[in-house]
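# A structural model of the following input is requested.
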Amino acid sequence: MSMARHLRKAVRLPLRRRRVDLSHPARSPLGTSVVNCVAYLDGARQSGACPAGEAIERVRRAAGGFVWIGLHEPTEAEFADIAKLFGLHPLAVEDAVHAHQRPKLERYDDTLFAVFKTVRYVEHDQLTATSEVVDTGEIMVFTGPDFVITVRHGRHGSLGPLREELEADPGQLAKGPSAVLHAIADHVVDDYLAVAEAVQDDIDQVETEVFAPRDGERGTGDPGRIYQLKRELLELKRAVAPLDRPLQQLATQPMRLVDPDIQKYFRDVADHLARVTEQVAAFDELLNSILQAHLAQVTVAQNEDMRKITAWAAIIAVPTMVCGVYGMNFDHMPELRWRFGYPLALGVIAVACFVIHRGFRRNGWL
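The predicted structure follows:
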């Protein structure tokens, strides 16, 4: 007996399952939402496509292996027969069909139900105040002693390439459904790392525009873009942060449905998730600092404008005062009838304005 089969027998649970009649076509659990349905024995994919009922019967007759069924956004009617066939809990089924769940790990009798938030970086030529940066979806995973059911929601997160990678490593796949659960968790967290690196490039671009303006001009960072990055970063944070506890449970708590060898791999995934969590927290603090710096720059620019306005108002006050005095039209005023009074008044105004202007220029007000 191979070591992989020995481990599966060690963790196999005594099950009492109802046999479902699959002979009637109307009761076939496959629907348009099913992406794939494959049986695996000793880590090897069994040839030929077959309905879920036939696949699970084939696996149970062989006393080993498991069935992997992949679905994409199934309806309640499409998922009902599969839920009945594998004895899935109604609460978990409801979560899987309606989606919009937080990352979590729940146990229902002999089934583990895990929810993962998938993320994808949305490419854009230029970041604006309305740019979509992070697109999110969901993957729900039902894991039992002899089956894995994945339910995917969203426009991305296809598990086809992941399935091919696992099939290329029969030794890992022979460890049972928990190997698939680990591969999905590792795939999701790797996407977190890739998205975090891409978001960092956007943050660096905004930071450069705020702190390193071109040609001696003021920083031109758009606060709308900074707020948009914070909103998109919040989407990433909602996907990353709640996943920490489920991964810690899978990595540290003994579970009959998780192979002990696979549990070691979950520790590595948890470490990667911790790295992403730290990055997201650092990005949030950095964006707060950038926003505060931008607001400070705006305040400084307003103060500079106010100083210029005040300086020009002081210069204009000199001719206003002189003209106001000589515009009072009294009969007895000094030099009122003098031939050179008008040119002298203009000269005094010009000299006074020049002196005041030069003083403001020296002090940096103009």
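
# C-alpha from now on. contacts and neighbour counts both.
Will do.

# secondary structure element for Ser47?
Following DSSP states H and E, there is no helix or strand that holds Ser47.

# Number of residues surrounding it?
Number of residues near Ser47 (other C-alpha atoms under 10 Å) recorded here: 9.

# Tell me which stretches of the protein form strands.
For the chain, the strands defined by DSSP state E occupy 34-41, 44-45, 66-72, 104-108, 111-121, 134-143, 147-153.

# for those, which one sits closest to Thr310?
strand 134-143 (46.8 Å; C-alpha to C-alpha).

# Check which residues of the closest one are buried.
134-143 (16 or more other C-alpha atoms under 10 Å).

# As a markdown table, those residues with distance to Gln249 would be great.
Converted to a markdown table, the buried residues of strand 134-143 look like this (distance: C-alpha to C-alpha, whole Å):
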| residue | distance to Gln249 |
| --- | --- |
| Val134 | 27 |
| Asp135 | 27 |
| Thr136 | 24 |
| Gly137 | 23 |
| Glu138 | 20 |
| Ile139 | 18 |
| Met140 | 17 |
| Val141 | 16 |
| Phe142 | 16 |
| Thr143 | 15 |
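
# before we go on, could you also do this sequence so I can check it against the first one:
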Amino acid sequence: MLNLLRRGAPGFELQSSLAGWTPPPEAIWLDFLNPTREEELAVEAALKLELPTPEEMAKIEPSSRLYQENGATFMTATLLTRAEAGPAGVPVTFVLARDLLITIRYHDLRAFSVFAERAPGQGVTSGSSALFGLLDAVIERLAASLEETGESVEAASAAIFHRPKGQQFETLLTALAGAQSVTSLARGSLVSLARLFSFAALAPEIAADAECTAHLKSLQRDGQSLTEHAGFHTSQITFLLDAALGLINIEQNGIIKFFSVAAVIFMPPTLVASIYGMNFHHMPELDWRFGYPLALGLMVASVLAPLVWFRRRGWF
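Predicted coordinates for the structure are as follows:
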């Protein structure tokens, strides 16, 4: 599917048929979403460019993601998507060719939808301004995702240290694992965007425009601050995971301690009962009138003596 944005148009136009298609002179943004090979070939023939395939977009080598060819600047970054199946990092290619922005993606990304809705009202007049507006939306979405993650981390922190006694940790650990996954993906996306920002400065459309250069530096500062924020979240999540595991160990030690004390308490009466349960013929207490009360008394005393000793030692 190919959507086209014209200069001054109120919104996108869906290009249903690409047979013999050529971009109109006032086009500033071509957005490919899940393009077929036929659509790619039609646009390649119209623009005299070779667009990257999904396999090429998935490569992680900088030379495969950031390059210039036939007067066009190709930039591929990994963006964060929050799909129903869970968060993931997906490759998206930005092509700036003769001040026309071309984007190629295979996932529905919220940042693209947000920018597509507000682009007509923002006075986007060129491919480079569309690129920076779109990158602004991407940074905003990453900031929002990190903010949501920060809130979930704070909630998990409060739940860990102020949870009711006996509450299980599975839900808390699952929440922390989800927060760590989003933070890690966001940080990886920011790293790839930082490379894109550095390479974008080489594009002729950007290098020759002082306003675009200043905007690019602003994006680099925003990306760097978000990267540091993501690093802070990572360290906080690591601390909370260590704290949760420490509390689990403390509870397990308490349980083991309880059973150890119980075993020690019931061991002496078990010994007394075992001795008098042997039924040897020559046992003086068997014929003694007070033998049975004596055995019971020994059992009770053998229970009370360890209890008193443990209490004085502060073991329970």
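
# re earlier: and the buried residues of strand 134-143 of the first structure, which two are furthest apart?
Counting by C-alpha to C-alpha, the most remote pair of the buried residues of strand 134-143 of the first structure is Val134 and Thr143, 28.4 Å apart.

# What is the longest helix of the second structure by residue count?
helix 210-276 (DSSP state H).

# how close does that one sit to the first structure?
Mean deviation of helix 210-276 of the second structure relative to the first structure after superposition (mean C-alpha distance after the TM-score superposition for the first structure): 1.6 Å.

# which residues in the first structure does that helix align to?
Residues 260-326 of the first structure are where helix 210-276 of the second structure lands when matched by TM-score structural alignment.

# Now do that stretch: distance to the chain's middle.
Distance of stretch 260-326 of the first structure from the chain centroid (C-alpha atoms, centre = their mean, to the nearest Å) equals 23 Å.

# now for the strands of the first structure, which one comes closest to Glu232 of the first structure?
Nearest of the strands of the first structure (C-alpha to C-alpha): strand 134-143, 5.8 Å.

# quick one: contacts for the closest residue to Gly221 of the first structure other than its chain neighbours?
Spatial nearest neighbour of Gly221 of the first structure, chain neighbours left out: Val210 (4.7 Å); criterion: C-alpha to C-alpha, 6 or more residues apart in numbering. Contact analysis of Val210 of the first structure by C-alpha atoms under 8 Å, 6 or more residues apart in numbering lists 219-221, 290, 293-294.

# I'd like to know which of the residues you listed are buried.
219-221, 290, 293-294.

# can I get the residues you listed in CSV with distance to Ala274 of the first structure?
Shown next, in CSV, are those (distance: C-alpha to C-alpha, whole Å):
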residue, distance to Ala274 of the first structure
Gly219, 34
Thr220, 34
Gly221, 31
Ile290, 24
Ala293, 29
His294, 30
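
# Return the distance of the residue lying farthest from the centre of the second structure relative to Leu298 of the second structure.
In the second structure, the residue that sits farthest from the middle, by C-alpha atoms, centre = their mean, is Asp287; the gap is 76.5 Å. Distance from Asp287 of the second structure to Leu298 of the second structure, counting by C-alpha to C-alpha, to the nearest Å: 17 Å.

# Leu304 of the second structure now?
Taken as C-alpha to C-alpha, the span from Leu304 of the second structure to Leu298 of the second structure is 10 Å.

# Neighbour count for the two, which is higher?
Leu298 (16 against 13).

# Which position in the second structure pairs with His182 of the first structure?
Under the alignment (TM-score structural alignment), His182 of the first structure pairs with Phe132 in the second structure.

# show me what contacts the spatially most central residue of the second structure?
The residue lying closest to the centre of the second structure (C-alpha atoms, centre = their mean) is Val182, at 1.2 Å. Listed by C-alpha under 8 Å, 6+ apart, the contact set of Val182 of the second structure reads 87, 145-146, 149.

# Please apply the same query to Leu250 of the first structure.
For Leu250 of the first structure, the contacting residues are 258, 263, 266, by C-alpha under 8 Å, 6+ apart.

# so how far is Arg358 of the first structure from the aligned residue in the first structure for Ala301 of the second structure?
The alignment partner of Ala301 of the second structure in the first structure, by TM-score structural alignment, is Val351. Distance, Val351 of the first structure to Arg358 of the first structure, by C-alpha to C-alpha: 11 Å.

# Quick one: map Pro109 of the second structure onto the first structure.
For the record, residue 109 of the second structure is Leu, not Pro. Correspondence of Leu109 of the second structure to the first structure, assessed by TM-score structural alignment: His156.

# Quick check: that match touching Gly137?
Yes: assessed by C-alpha atoms under 8 Å, His156 of the first structure is found in contact with Gly137 at 7.0 Å.

# which residues are in contact with both of the two?
Common contact partners of His156 of the first structure and Gly137 (C-alpha under 8 Å, 6+ apart): Thr118.
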